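Q: Attaching a predicted model along with its sequence, questions to come.
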Amino acid sequence: MANWQEVKIVINRAAVEGAYAVLDNWGIANFAEEDSALINHAQEMGWGDYFPEIQHSEQVTITCYFSEPTFSSEKLQELKGDLVDLHRFGFDPGPVVVQLGEISEADWAHAWKAYYRPLRVGRVWIQPSWEPLEQETKGTDLIVYLDPGMAFGSGTHPTTAMCIQFLQDLNLDGKLLWDVGTGSGILAIVAAKLGAHVQAVDIDPVAVKVAKENMELNDLTFSVEQGSLGDLEGNPQVVVANIVAHVIGPMLKDVQRVLAPRGFFVAAGVIEERDPEILSLAQDAGLRLLRRTQVGEWVGYLFGRGD
């Protein structure tokens, strides 16, 4: 497995634009920026529910990646000199740190597979597609072969397991089910194996690709397209969405509107502190809470259409 070279740059936020100009002059295009201000802004704007605990800093870390050895110690010092010299152009780079390192390609793409094991949720077995099935199963068990790749939904997250259990508790045979934000396709696959007619959407094209691949791994055929709730047509008996509170909240009225009479909405991905807000919005939308499940700080719901 190939190793990648990485160069970490720590520089004042006030000089980031200048640093990008330096990187451009060096022909460096593959890099990632870590900035506490970006996380703080996302939190203030409500773009998510779960954020890492970080200390605010006036410095930013820029990590550059190279598929082949590119930097010697001498070149590293030359790059650092160009960054320090940004003060000549009106920037304040502060105490610039430049470090050379190496990262294995396996760390990015495959190392996580060593920790991904078969998982049982009710009568559903989530089976890694690259491992042989060794578990003793019953005739009523459903086997879901999965390679989540870069998409969300391995079955190990509490919210995914909540949704899988809710789906098993419903009679899905012959029902139209929409999976909104399908990720790896795990919930769509479970629903299809439980007898539902499935339409799955995700705004992320990578997720759509992964979901289609997992669908084929399980010898299933259903619709998987790039899009959101508003792109689907019809009146499903069940809608499932394992996403986040700031997406679930605004879609509740639309879910109630499109659901068939006596339909169900399975929702998860909500952290405990957003629970009262989601329950209030659901009530306002005309959805009845039938069941609520909590694991740690994560909450999942089974709603019924209020008619």
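A: Ah, there it is.
Q: all contacts plus neighbour counts: C-alpha atoms, from now on.
A: Noted.
Q: Give me the three-state assignment for R291.
A: Classification of R291 using DSSP: H, G, I helix; E, B strand; the rest coil returns strand.
Q: Please name the spatially closest residue to it (chain neighbours excluded).
A: Spatial nearest neighbour of R291, excluding adjacent residues (C-alpha to C-alpha, 6 or more residues apart in numbering): L302 at 5.0 Å.
Q: swap in Y65?
A: Using C-alpha to C-alpha, 6+ apart, the closest residue to Y65 is E6 (4.6 Å).
Q: and what of S104?
A: Using C-alpha to C-alpha, 6+ apart, the nearest residue to S104 is N3, at 4.4 Å.
Q: How about D173?
A: G195 (4.1 Å).
Q: What of T140?
A: T140 sits nearest to R123 (C-alpha to C-alpha, 6+ apart), 7.0 Å away.
Q: what about the helices in this protein?
A: 16-25, 36-45, 73-84, 105-109, 158-169, 186-193, 205-217, 245-258, 275-285 (DSSP state H).
Q: Would you mind pulling the contact partners of the fourth one?
A: This points to helix 105-109. 1-4 (C-alpha atoms under 8 Å, 6 or more residues apart in numbering).
Q: where's that helix relative to the chain centroid, distance-wise?
A: 18 Å (C-alpha atoms, centre = their mean, to the nearest Å).
Q: Enumerate the positions of it that are buried.
A: Residues of helix 105-109 classed as buried: none (neighbour count, 16 or more other C-alpha atoms under 10 Å).
Q: Kindly report the same for the third one.
A: By 16+ other C-alpha under 10 Å, the buried positions in helix 73-84 come out as 79-80, 83-84.
Q: How many residues are close by T182?
A: 32 (other C-alpha atoms under 10 Å).
Q: Apologies, that question was intended for D284.
A: D284, neighbours per other C-alpha under 10 Å, totals 12.
Q: From K80, how far out is it?
A: 57 Å (C-alpha to C-alpha, to the nearest Å).
Q: what do you get for F264?
A: 59 Å.
Q: can you check E6 too?
A: E6 is 14 Å from K80, by C-alpha to C-alpha.
Q: Now for the buried residues of helix 73-84: which two are most distant?
A: L79 and V84 (8.8 Å; C-alpha to C-alpha).
Q: hmm, back to that, tell me who's in contact with the residue nearest to D173.
A: 172-175.
Q: Identify the residues contacting the nearest residue to P205 once chain neighbours are set aside.
A: Distances taken as C-alpha to C-alpha, 6+ apart place Q226 nearest to P205, at 6.1 Å, with adjacent residues excluded. Counting by C-alpha under 8 Å, 6+ apart, Q226 touches 201-205, 208.
Q: Alongside the first one, take a look at this:
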Amino acid sequence: MSLHEVRAVVPIEAVETVDDLLLEFGDERWSVFEDIVTRTAFVLGVFEDSTEASAGWEAVSPRFEGLAVGKPEFRELADADWRESYKLHFKPWRIGRLHWVPVWERDTYALPAGDQVVWLDPGMAFGTGNHETTRLCVERMVELARAGVVPSSVVDAGCGSGILAISAVKLGFGAVAGFDNDPEAVRVAVENAELNAVADRVDFRIGDLDTGFGGRRWALVLANIQADVLMRFAARLLAAVEPGGVLVLSGILAQENEAVRACFAAQAPDARFEHRTLGEWSDVLVRT
């Protein structure tokens, strides 16, 4: 299988900004890599053919205006070449007893007794989960597990490639589901559940914030979406949480956090709120 790569140099000082822009853009075929030893960085996109590669660059490049991102280089590469290149940048990470490990380390990774692992495949549509917005959600789930709280039901709204839902299963949480309005994301989420041998324990479906909750309430609702969407659907998200349940909101820039909290507090004045910041990003935890 041949893939097509688009690569452009990124100034070191612009790496975080480009990373944030790509997150907002929402196309997981794009990534930013930084080599802290050589002090170089680049934005990288991988596509199935040259036409998609050209269209992908035309779509994303206007977002880099004013950031001195270099001219794109296009090249064809074998799938094996892509995976070998990816291995240089994709390393295992962990929070508490939960580990996220690339699948090629399955036979060599030393998992401590009692810990759980989520195997990750560097497919074009499966991120590593190591962005601040995802880590904030995972940290909240790990903290619940440490406190002995095991939600009886969990739903990941806007599940993307399924990393949060799969992590919830690995933590031993109850009935787990996830939905996304992108059929391709749902397909990849199912594939990754199969990779982690949990396909029979998580229900991925196509849906949006109006239809995805299935008319029921959940003990834990995860929503790693951008702030304006969270605020627009505040009432819907709160209605999806069962009494005494927890709502975790992420995808919120630090400067947007106060506005998000105020929006949800207006809808749920008796709820208890917590928030934290990681880099330029933040989360909001709502206890109903």
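A: Arrived safely. Here the structure is a predicted model, which is why all the values come from computation and not from measurement.
Q: Could I get the TM-score for this pair?
A: Remark: TM-score between the superposed chains equals 0.69 [TM-score structural alignment, normalised by the length of structure 2]; 231 aligned residues with a C-alpha RMSD of 3.2 Å.
Q: Just the closest of the contacts of Q226 of structure 1 to L259 of structure 1, please.
A: Looking across the contacts of Q226 of structure 1 and measuring by C-alpha to C-alpha, the closest to L259 of structure 1 is V201, at 16.3 Å.
Q: counterpart of that closest one in structure 2?
A: Counting by TM-score structural alignment, V201 of structure 1 corresponds to F179 in structure 2.
Q: how much space between its match and A165 of structure 2?
A: Distance from F179 of structure 2 to A165 of structure 2, by C-alpha to C-alpha: 10 Å.
Q: who touches both of the two?
A: Contacts common to F179 of structure 2 and A165, judged by C-alpha under 8 Å, 6+ apart, are 155-156, 159.
Q: counterpart of the residue nearest to R291 of structure 1 in structure 2?
A: Aligning on TM-score structural alignment places L302 of structure 1 opposite L285 in structure 2.
Q: doesn't I252 make contact with its match?
A: No. With contacts counted by C-alpha atoms under 8 Å, L285 of structure 2 stays clear of I252, the gap being 11.9 Å.
Q: how much space between the residue nearest to P205 of structure 1 and Q283 of structure 1?
A: Distance from Q226 of structure 1 to Q283 of structure 1, by C-alpha to C-alpha: 29 Å.
Q: now do A109 of structure 1
A: 43 Å.
Q: And P128 of structure 1, by the same measure?
A: P128 of structure 1 is 39 Å from Q283 of structure 1, by C-alpha to C-alpha.
Q: Looking at the two, which has the bigger crowd around it?
A: Between P128 of structure 1 and Q283, counted using other C-alpha under 10 Å, P128 has the larger neighbour count: 19 against 15.
Q: And that one, what's its match in structure 2?
A: P128 of structure 1 maps onto P102 in structure 2, by TM-score structural alignment.
Q: Not counting its neighbours along the chain, what's nearest its match?
A: L120 (4.7 Å).
Q: which residue lines up with the one you found in structure 1?
A: L120 of structure 2 maps onto L146 in structure 1, by TM-score structural alignment.
Q: show me where structure 2 has strands.
A: Remark: strands assigned in structure 2 by DSSP state E are 2-9, 30-35, 40-47, 73-78, 93-95, 98-102, 116-120, 153-157, 175-180, 202-206, 218-224, 241-253, 272-278, 281-287.
Q: of all the ones you listed, which lies closest to V138 of structure 2?
A: strand 93-95 (7.7 Å).
Q: picking up where we left off before, any idea how many residues pack against the residue nearest to S104 of structure 1?
A: N3 of structure 1 - counted by other C-alpha under 10 Å - has 15 other residues nearby.
Q: try L195 of structure 2
A: 15.
Q: Let me see the contact set for the residue opposite it in structure 1 once aligned.
A: Taking TM-score structural alignment, L195 of structure 2 has L217 as its aligned residue in structure 1. Under the criterion of C-alpha under 8 Å, 6+ apart, the neighbours of L217 of structure 1 are 129, 145-146.
Q: want to try a markdown table for those, with distance to P236 of structure 1 and neighbour count as columns?
A: Below are the contacts of L217 of structure 1 laid out as a markdown table (distance: C-alpha to C-alpha, whole Å; neighbours: other C-alpha atoms under 10 Å):
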| residue | distance to P236 of structure 1 | neighbour count |
| --- | --- | --- |
| S129 | 30 | 16 |
| Y145 | 26 | 23 |
| L146 | 25 | 26 |
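Q: With distance to T221 of structure 1 added, can I get these in JSON lines?
A: Listed next are these as JSON lines, based on distance: C-alpha to C-alpha, whole Å:
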{"residue": "S129", "distance to T221 of structure 1": "18"}
{"residue": "Y145", "distance to T221 of structure 1": "14"}
{"residue": "L146", "distance to T221 of structure 1": "15"}
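Q: thought D121 of structure 2 was touching V103?
A: Yes. With contact defined as C-alpha under 8 Å, D121 of structure 2 and V103 form a contacting pair (5.6 Å).
Q: Let's have the contacts of G195 of structure 1 in JSON lines, adding distance to D275 of structure 1 and neighbour count.
A: Listed next are the contacts of G195 of structure 1 as JSON lines, based on distance: C-alpha to C-alpha, whole Å; neighbours: other C-alpha under 10 Å:
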{"residue": "L172", "distance to D275 of structure 1": "27", "neighbour count": "19"}
{"residue": "D173", "distance to D275 of structure 1": "30", "neighbour count": "13"}
{"residue": "G174", "distance to D275 of structure 1": "32", "neighbour count": "13"}
{"residue": "K175", "distance to D275 of structure 1": "28", "neighbour count": "18"}
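Q: T211 of structure 2 and R217 of structure 2: what is the separation?
A: 13 Å.
Q: Please say which of these two ends up with more neighbours.
A: R217 (19 against 11).
Q: What residues does the aligned partner of that one in structure 1 make contact with?
A: Counting by TM-score structural alignment, R217 of structure 2 lines up with N235 in structure 1. Contact analysis of N235 of structure 1 by C-alpha under 8 Å, 6+ apart lists 176, 258-260.
Q: Out of the residues you listed, give me the two with the largest separation.
A: L176 and V258 (11.8 Å).
Q: Which neighbours do those two have in common?
A: Shared contacts of L176 of structure 1 and V258, defined by C-alpha under 8 Å, 6+ apart, comprise 235-236.
Q: Contacts only, for I166 of structure 2.
A: 118, 193, 196, 198, 202.
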